[in-house]
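>>> fold the following for me, if possible:
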Amino acid sequence: MDFDAFRELLTPRGLRALGEAEELVGADPVVAATKLRRTYDAALTSAALTQAGLRDRARAKFGADAGLMYFTPHGLEQATRAEVAEHRARRLAAGPGLRVVDACCGIGGDLVALARAGCTVDAVDTDPLTVAVATANAEALGLADRVTVTVADAASVAPEAYDVLFADPARRTSRGRTFDPLAYSPPWPVVLELVSRSRRACLKVAPGIPYEFIPDAAEAEWVSYRGDVKEATLWTGGDEERTGRRATLLPGSHTLAATGVRAVTGPVGRYVYEPDGAAIRAHLVGEVAELVRGRLPDPMIAYISGDEPIDTPWAARYEVDEVLPFSLKRLRTALRDRQIGNVTIKKRGSAVDIERLRRDLRLSGVKSTVIILTRIMDRPSVIICNPSPPA
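Presented below is the predicted three-dimensional model:
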């Protein structure tokens, strides 16, 4: 998106163009562009249609606020979902009045949540367009008096001058998404140097961050939203002890902390529990097994089995129909005998290609079931089961 075209979007004429573009979302792109070009030049037409499309996509992350906010494609992709940002801001700002420096603010999703939680936020980003977008978002949401956004490098901020350092390093390079913290922008060593000078720090990182990159003095929190692991947050400093592992489920703010409990191993019982991904990432399978009074059929696989139907937000529950050694022929026969025509296939610890298996099963029945491909005491196995929702 062109910087000058974006600035024009903020003028009365640009806002009219954007409003007309929003009415054309979903229409044929050529028809929409032709209609706007009758009134506006090519640059403003393109900017308005792009922004209208981004706002429409952003509703999944930002709800009603998306209709007032501004975005860039990469900024929207990396922006924190509003519910997750609000959870983090609530935890960070136990009381109003904190001064926060946001060292790589992007389009401003987190600074909005922090400002709404009562914080005063000074934010920086290296890209002038991104800074303009973040500034426009603070103004559009009535938060301009609590937020300042400037063009600067994260390495130039002075975290020691603030109560809290917040950082969300960019995880994209010219080649696309990166999973290597050393390729973050700013790179991980720069982020850790800023943390070393801060009183408190809150770092948003990818949920798959290699564990060796997590500082020993940090608490690592994995956050799941409606069963999808969205991110990890690293917390350091402050009055409370910041060590260990934690998982949080949203909505509902259910939190589970590491206690060091280890799950026992044992046979598959009447039920199988699939822990939420945040608990798995946080290495809290033992804690979930304790909640459901369960055991691990295989000590290396994050499926739990038990004999009681215990409700917990930390795991999906399935009622076991049959457990078989994995064999395509035997599984096909078992499903045919049950008149199964539709299967939900889950796997963990299995090398089986799910789509190829689905074709090879040649299902033709009228009923549905769930099959879990896994290992049980290191033997390839399949569990035929059915969802067992909370009572």
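>>> from now on I want contacts and neighbour counts done on CA atoms only, so please keep to that.
OK.
>>> so which residues of this structure form helices?
Ranges of helices in the chain, per DSSP state H, are 3-9, 12-23, 29-37, 42-62, 73-78, 82-92, 109-116, 128-140, 188-196, 277-281, 285-291, 328-337, 354-361.
>>> for Ser224, find the nearest of those.
The closest of those to Ser224 is helix 277-281. By Cα to Cα, the value is 5.6 Å.
>>> next, the structure of the following sequence, for comparison with the previous one:
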Amino acid sequence: MDAAGLTKLLSPTGWALLSALPPYDERRTMALSERLRREGLDPELIAAALTQSRLRAKAHAKFGDFAEGMLFTPAGLEQATRLTVAAHHARRYTAAGVSTVADLTCGIGADSMAFAGVGLNVLAVDLDEVSASVATVNLRHFPEAEVRHGDGLAVDLEAEGVDGVYADPARRTSSGSRVFDPAAYEPPLDAVLGLRARIPALGLKLGPGVPHSALPNDAEAQWVSVDGDVVELGLWFGPLAPDGPGRSALVLRPDGAHVLRSGVDGPAAPPVGPVGGYLYEPDGAVIRAGLVAEVATAVQGRLVDRTIAYVTSDVLRPTPTATAYRVLDTLPFGLKRLRTYLRERDVGRLTIKKRGTAVVPEQLRAQLSLRGSAESTIVLTRVDGRQQVLVVEPV
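Down below sits the predicted model:
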């Protein structure tokens, strides 16, 4: 969406049109567009409104019903923090006693909404004019939030009374390609990290794939997952990391928020041993944070292989940071052996999980050619260096 389209959308006619559109349905978009043109509406306004309708429908996954009152850009929605995660960001600032947060790369304003929603004063800045305009709309209900179009790094933080800083550097090019070099982020990562010498309460959101070796040693690095999907890496400094530097995983599930943490040095490596009665699959955020050993300790378990993030135990110790399975059988991997095993048990619906193997589940499922009525779950992995099949059922 360009500035002209946004201007038309923000007119009384444009806002009324957006509010009157039916729920987005790709199959009916063309017919709806043609009808609105026949009614004499501006084609550019129609295109902008239908684009917003599509983005709002997509945004429900991140913002729920709040999406219906928001505006979006495609890139802004892609990078925007989920509302549930942004709420956890905001709580860090309030717990640290921060009163005014500068969101230096506010995008469409998702994190700024969460900051303002918990009563913080917010200065939201974005280098992109359209993004800043969209953020202004999204923050319209929060009088304690000010949005500016400009370079966040040029803000005189001290003069503005800022005592907390947040940034989510852009990690894609204008064409949408991912940027992996932190020096090529917008703004560059080192430039943002340099702010902690002025404002110790600094928080950053990065992609979850940043290697541990690239992380500052004075940060709490927290990987976050939502319903099993790893969505971000947060770096928290100074009073925003009250437990000090280290690595942690924040696991957000329908039953609540769960945190697993380690110090800078991390725990001792867990032992490796034979498959027991239960298999535990650590959450992706736990794996990214390198905290599989903590899961092993929690369930009185051991690794099935030194290089594989599966934990096994002889006891059932449910933990919110790992999915537990009961192990029904273990057999060496072999296509004929596995096909015979499953057919003898009348298996027709098969869930295939894998780790540490080159097998492609879709190809294996086709090769097994199962037609039974029963359902089963198998795990393809290495056990002490050997390819094995674990037949399991969720606990």
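>>> now distance to Pro181 of the first structure and mean neighbour count too, for the helices of the first structure, in JSON lines please.
Formatted as JSON lines, those follow (distance: least, Cα to Cα, whole Å; neighbours: other Cα atoms under 10 Å):
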{"stretch": "helix 3-9", "distance to Pro181 of the first structure": "29", "mean neighbour count": "17"}
{"stretch": "helix 12-23", "distance to Pro181 of the first structure": "37", "mean neighbour count": "17"}
{"stretch": "helix 29-37", "distance to Pro181 of the first structure": "38", "mean neighbour count": "15"}
{"stretch": "helix 42-62", "distance to Pro181 of the first structure": "25", "mean neighbour count": "20"}
{"stretch": "helix 73-78", "distance to Pro181 of the first structure": "15", "mean neighbour count": "16"}
{"stretch": "helix 82-92", "distance to Pro181 of the first structure": "21", "mean neighbour count": "19"}
{"stretch": "helix 109-116", "distance to Pro181 of the first structure": "20", "mean neighbour count": "25"}
{"stretch": "helix 128-140", "distance to Pro181 of the first structure": "22", "mean neighbour count": "21"}
{"stretch": "helix 188-196", "distance to Pro181 of the first structure": "5", "mean neighbour count": "17"}
{"stretch": "helix 277-281", "distance to Pro181 of the first structure": "17", "mean neighbour count": "24"}
{"stretch": "helix 285-291", "distance to Pro181 of the first structure": "26", "mean neighbour count": "22"}
{"stretch": "helix 328-337", "distance to Pro181 of the first structure": "41", "mean neighbour count": "15"}
{"stretch": "helix 354-361", "distance to Pro181 of the first structure": "31", "mean neighbour count": "12"}
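>>> any idea which of the ones you listed gets closest to Ala154 of the first structure?
Of these, nearest to Ala154 of the first structure by Cα to Cα is helix 188-196, at 8.3 Å.
>>> now for that closest one, which elements pack on it?
Helix 188-196 of the first structure sits against strand 164-167, with contacts defined as 3 or more Cα pairs under 8 Å, 6 or more residues apart in numbering; DSSP states H and E.
>>> and if we set it to 10 Å?
strand 164-167, strand 200-205, strand 228-237 (3 or more Cα pairs under 10 Å, 6 or more residues apart in numbering; DSSP states H and E).
>>> quick one: average offset of the longest one versus the second structure, please.
By that I understand strand 228-237 of the first structure. Taken over the aligned residues, the distance from strand 228-237 of the first structure to the second structure averages 0.9 Å (mean Cα distance after the TM-score superposition for the first structure).
>>> relative to helix 82-92, how tilted is that strand?
Angle of strand 228-237 of the first structure versus helix 82-92, following axes from the mean of the first three to the mean of the last three Cα atoms, to 10 degrees, is 20 degrees.
>>> point to the residue nearest the middle of the second structure.
The structure's the second structure has its C-alpha centroid closest to Val231; by Cα atoms, centre = their mean the separation is 1.5 Å.
>>> show me the contacts for it.
Shown in contact with Val231 of the second structure (Cα atoms under 10 Å, 6 or more residues apart in numbering): 81-82, 85, 206-209, 223-225, 284-285.
>>> what does Leu256 of the first structure correspond to in the second structure?
By TM-score structural alignment, Leu256 of the first structure lines up with Leu260 in the second structure.
>>> just to revisit the earlier point, PyMOL command to pick out the buried ones of the contacts of Val231 of the second structure?
A single PyMOL command selects the buried members of the contacts of Val231 of the second structure (16 or more other Cα atoms under 10 Å):
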select buried, resi 81+82+85+206+207+208+223+224+225+284+285
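>>> of the helices and strands packed on helix 188-196 of the first structure, give the one that comes closest to Ala58 of the first structure.
Among those, strand 228-237 sits nearest to Ala58 of the first structure (Cα to Cα), with 15.6 Å.
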